[in-house]
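In: Predicted structure and sequence below. I'll ask about it afterward.
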Amino acid sequence: MTSFPNVFKPGRIGRLELKNRLILPAMGSQLSAKDGSVTDELIDYHRTIAAGGVGMVTVEIAKVHPTTGGGVGVTLYDDSYIPGFRRLTEAIHKAGAAACVQLWHAGRQTNSALTGMPIVSASEIACPVCQEKPKALSVEEIHELTQAFAETARRAKEAGFDCIELHGAHGYLLSQFMSPYSNHRTDEYGGTFEKRARFPLEVIEAVRKKVGPDYPIIYRISGVENVPGGLTIEDTKRIAPMLVSKGVDAIHVSIGVYESLQYTVPPMDLDRGFNVWAAAAVKEAVQVPVIAVDRINTPELAEEIIAGGKADFIAMGRPLLTDPQLPNKAMQGRVSEIRHCIACNQGCVDRLTIEGKHVSCILNPACGRGLETEFQFEPIQGQKKAVVVG
């Protein structure tokens, strides 16, 4: 019998049953091709994590329209990309996990040098980090992007993904409309709480119409944005039931925007599970499953959160880079063998954003290098002498 009965109890998101409560969230890897298409390296990366026993693997941000993203994430705004993603979902399924993909538009949190065209947002307000003034979307362009999300969801379903996640967190386009921090419109898509929520709600409606009534939709949201004038937890608790009313089957509660990135990708000086309170608050407001995330890096903490009724599922990102076998080891009683993420952000954040290289991990030299399926640590025989330099 496992020491973590709640973690390894099957759970449902809509009609999709997952074998346990652990989910790999969407994270950038820089392992796709330059055009965002699927590569063998991207497949191997996700297959390795799936084989480690996680319930579901979420593939990184998938661009829904040419106006977003540039050279990050994967691309799914054209049918020509479907065959590559079908190879990816088949590999994830064969390794024993369900497959999800996150649909994304960056809005103002990018720059035209990456996209090759003007960046867009709810209003002509530059992101303080990216520092480029965006074009405010017209109503016609909003409708175009609404359908772009829906068509990308259709492609995801055709490619074999078991569900999709709409990225409405971290200050990206959906949240740019929802937040008074970034939406200063005075038309039907801004001004009041309900009008700011209109675009995300219309996206959900369009996606639901396109994929049908039974296909699971997850919505990722920042419980708080942690910027002056941004969304608060009370706002999010008010928004969450509205999302569910339009067809969302689960809510994934993250935190922050680019200006508060220290919370979105928390370093080691933030407490483990520091954002669980936000997931628990949202869980009080809705009747669908809630996913908790942020520095939940041990099975013990995951068990405590679920057993305490604070969340239904746990998203583990960086911990599964450090040790893809974490779920299997926990289930098999091999907890002492788990390599734990220390939240240093060197291989998984700095390496991508500063060095422009693919994902790695300082505690797992196999991460992102195509060695995961064969690389194993072997116990030493007898005593060894070691010197640490640096």
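Out: Happy to help now that I have it. Numbers count the residues shown, from 1 in each chain.
In: rest of the way, CA atoms for contacts and neighbours
Out: Will do.
In: Helices of this protein, start to end?
Out: Along the chain, counting by DSSP state H, helices occupy 40-51, 82-94, 112-115, 139-158, 173-178, 193-196, 198-211, 233-245, 261-264, 276-283, 299-307, 318-322, 326-331, 351-353.
In: looking at these, which is closest to A62?
Out: helix 139-158 (8.6 Å; Cα to Cα).
In: between that closest one and helix 198-211, how big is the angle?
Out: 40 degrees (axes from the mean of the first three to the mean of the last three Cα atoms, to 10 degrees).
In: Could you list every helix and strand that helix 139-158 packs against?
Out: Packed against helix 139-158 by the contact rule (3 or more Cα pairs under 8 Å, 6 or more residues apart in numbering; DSSP states H and E) you find helix 82-94, strand 98-104, strand 163-168, helix 198-211.
In: related to what we said a few turns ago, now tabulate the helices of the chain in JSON lines and tack on mean neighbour count and distance to S123.
Out: Below are these laid out as JSON lines (neighbours: other Cα atoms under 10 Å; distance: least, Cα to Cα, whole Å):
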{"stretch": "helix 40-51", "mean neighbour count": "23", "distance to S123": "35"}
{"stretch": "helix 82-94", "mean neighbour count": "20", "distance to S123": "33"}
{"stretch": "helix 112-115", "mean neighbour count": "14", "distance to S123": "16"}
{"stretch": "helix 139-158", "mean neighbour count": "20", "distance to S123": "12"}
{"stretch": "helix 173-178", "mean neighbour count": "28", "distance to S123": "8"}
{"stretch": "helix 193-196", "mean neighbour count": "18", "distance to S123": "11"}
{"stretch": "helix 198-211", "mean neighbour count": "21", "distance to S123": "13"}
{"stretch": "helix 233-245", "mean neighbour count": "18", "distance to S123": "20"}
{"stretch": "helix 261-264", "mean neighbour count": "17", "distance to S123": "21"}
{"stretch": "helix 276-283", "mean neighbour count": "22", "distance to S123": "28"}
{"stretch": "helix 299-307", "mean neighbour count": "19", "distance to S123": "38"}
{"stretch": "helix 318-322", "mean neighbour count": "26", "distance to S123": "34"}
{"stretch": "helix 326-331", "mean neighbour count": "21", "distance to S123": "43"}
{"stretch": "helix 351-353", "mean neighbour count": "17", "distance to S123": "26"}
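In: what's near enough to touch the nearest residue to F4 once chain neighbours are set aside?
Out: Closest residue to F4 in three dimensions, ignoring its sequence neighbours and counting by Cα to Cα, 6 or more residues apart in numbering: E303, at 5.8 Å. Going by Cα atoms under 8 Å, 6 or more residues apart in numbering, E303 touches 4-7.
In: Okay, one more to line up with it:
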Amino acid sequence: MNDPSLNPFAPARLGPVRLRNRVIKAATSEGRSPEGLVTDDLIDFHVSFARGGVGMTTVAYCCVSKQGASAPGQIVMDAKALPGLTKLTDAVHDTGAAISAQLGHAGVVAQKKLTGVTAVAPSRFVNPTSFAYCREIHRDEIFTVIDQFGAAAQVAVDAGFDAVELHFGHLYLPSSFLSPLINRRKDEYGGDIDNRSRFVRQIAQRVRDVVGRRIAVIAKLDMDDGLPGSIWIDEALRTAQLLDIDGTLDAVELTQGSSVFKPMYLFRGDVPVREFARVMPPALRPGVRVMGKWAMGSYPYEDLYMLSAARQFVPVIKNTKLILLGGITNREHLETGIREGFDFMAMGRALLREPDLVNRMIEDPRARSRCDHNNKCMVTVFTRTHCVLDPEQRYGDAAPLTAPMKPAQTEGPAVIS
């Protein structure tokens, strides 16, 4: 490489943290903590990316409260989870990588049958996917959620995380406050974009007050969510600018799409309708097969598919580092991100397919991801997230067909080695 400043594998600082390179494993639903606690399987999952060369791996969707869960088996950031979280961070640190915890509250994405309570939103809202009613969150509850983000961040510090990622995207509760489609409040949290940005700014401020400069604070922010009349880039630029002026964040990871409607706007590529139908209750399967592609949306995949929107943020953000996401699959893409003004690059599906991809790219600049964007990995979140094209992830290690027995003098039954 002729220009050392474009080397994505050189060390870089993220707030108080020094990462060994500029590649971050993006948060992807994991399904590896069925009891809501860290398991050896979850540890192995993140250690695989750490050993594979990433600068930092991100533990996906740690709830700030039980009411903020979006799916079964998610980790709630509380004292009960602390021992396992500490074991997880220690294991990742042993590889030389850093680790971040994504903190979130599901809001309109939460399910009453899971949380036991009616989901909350900035204003009364009906989720167009589940048709579930969401009540308007009360003003005092807003302050409670802000406190919960702060408390969850303290758990992350106690557990040894290097960073927290505040989930301000995909129309989860903080993101839904940014949406004029969902947020129709008449108080100081509704109205123009400055007011609608108040909630995320207060969360970021509380988290920064709690963690100080001990760990990095990142926000995952929607540039647009793909829903007509909802979040779009013009107002997202203003939200990012306000957060930048506040100085509460070390970095912003720019994203798109929602978990409410048309989720393929985030992922792009093949729409796994048949696979989703298989995991639905029998009564819903015909409807999913007929309407699934419409409900999920259909958007062609292209490399660096978020770059055209994300580059609009580069001249606006003065003090906060930027993380590029979306369609990054090779070293050339990483170098393009740096050249375009981004400080870090986040990879999801490509690493799910090949956890060692970063090491491969370091060794061979021509290395390319084997991910073909079939998106069948999306369906595996209902069980245990994995790439369906990787036999070891899908089936586990195979036992040998034959193996030598121990010597005949061994007492008891023969043991296969």
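Out: Right, received. Where do you want to start? None of the values given here were measured: they were computed from a predicted structure.
In: What does the superposition give as a TM-score?
Out: TM-score of the superposed chains, computed with TM-score structural alignment, normalised by the length of the first structure, equals 0.89; 366 aligned residues with a Cα RMSD of 2.1 Å.
In: before we move on, back to that, nearest to Y258 of the first structure, of the helices and strands packed on helix 139-158 of the first structure?
Out: Per Cα to Cα, nearest to Y258 of the first structure of those: strand 163-168, 13.3 Å.
In: Next, the mean deviation of that closest one compared to the second structure.
Out: On superposition with the second structure, the mean distance recorded for strand 163-168 of the first structure (mean Cα distance after the TM-score superposition for the first structure) is 0.4 Å.
In: and that strand, how far from the chain's centre?
Out: 8 Å (Cα atoms, centre = their mean, to the nearest Å).
In: What distance do you get for the residue nearest to F4 of the first structure to P327 of the first structure?
Out: 12 Å (Cα to Cα, to the nearest Å).
In: Also Q176 of the first structure?
Out: 35 Å.
In: Over to A197 of the first structure?
Out: Taking Cα to Cα, one finds A197 of the first structure at 37 Å from P327 of the first structure.
In: sorry, back to before: please list only the buried members of the contacts of E303 of the first structure.
Out: Buried members of the contacts of E303 of the first structure, counted by 16 or more other Cα atoms under 10 Å: 4, 6-7.
In: Can I get those in JSON lines including distance to K34 of the first structure?
Out: Listed next are those as JSON lines, based on distance: Cα to Cα, whole Å:
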{"residue": "F4", "distance to K34 of the first structure": "41"}
{"residue": "N6", "distance to K34 of the first structure": "41"}
{"residue": "V7", "distance to K34 of the first structure": "37"}
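In: In the second structure, what sits opposite P289 of the first structure in the alignment?
Out: Matched by TM-score structural alignment, P289 of the first structure corresponds to K321 in the second structure.
In: Tell me how many other residues surround the alignment partner in the second structure of D323 of the first structure.
Out: Superposed on the second structure with TM-score structural alignment, D323 of the first structure falls opposite E354. E354 of the second structure is flanked by 18 other residues according to other Cα atoms under 10 Å.
In: from what I can see E354 of the second structure touches S369, true?
Out: Yes - using Cα atoms under 8 Å, E354 of the second structure makes contact with S369 at a distance of 7.3 Å.
In: For E259 of the first structure, see how far away the nearest residue to P180 of the first structure once chain neighbours are set aside is.
Out: Once flanking residues are discounted, P180 of the first structure sits nearest to G230: 6.2 Å by Cα to Cα, 6+ apart. G230 of the first structure sits 11 Å away from E259 of the first structure, going by Cα to Cα.
In: ditto for E372 of the first structure
Out: On the measure of Cα to Cα, E372 of the first structure and E259 of the first structure end up 34 Å apart.
In: ok, now A366 of the first structure?
Out: 32 Å.
In: between those two, which one's more packed in?
Out: Shown here are A366 of the first structure and E259; by other Cα under 10 Å, A366 has more neighbours (20 against 17).
In: What lines up with that one in the second structure?
Out: Match for A366 of the first structure (TM-score structural alignment): E392.
In: what's the nearest residue to that match if we skip its chain neighbours?
Out: Counting by Cα to Cα, 6+ apart, the residue nearest E392 of the second structure is A398, at 8.0 Å.
In: residues near that neighbour, how many?
Out: For A398 of the second structure, using other Cα under 10 Å, the count is 8.
In: Stretch 333-340 of the first structure: which residues count as buried?
Out: 335, 338-340.
In: That one: end-to-end distance?
Out: OK, stretch 333-340 of the first structure end separation, Cα to Cα: 15 Å.
In: Could you do stretch 154-169 of the first structure as well?
Out: 22 Å.
In: residues touching S70 of the second structure, list them.
Out: So S70 of the second structure contacts 105-106, 109-111 (Cα under 8 Å, 6+ apart).
In: From C127 of the first structure, how far out is the closest residue to M316 of the first structure other than its chain neighbours?
Out: Nearest residue to M316 of the first structure, sequence neighbours excluded (Cα to Cα, 6+ apart): L24, at 5.4 Å. Computed with Cα to Cα, the distance linking L24 of the first structure and C127 of the first structure is 28 Å.
In: quick one, which of those two is more surrounded?
Out: Set side by side, L24 of the first structure and C127 show more neighbours around L24, with 27 against 21, by other Cα under 10 Å.
In: The more buried one: what's it in contact with?
Out: 54, 56-58, 315-317, 320.
In: redo that, cut-off 7 Å
Out: With contact taken as Cα atoms under 7 Å, 6 or more residues apart in numbering, L24 of the first structure is in contact with 56-58, 315-317.
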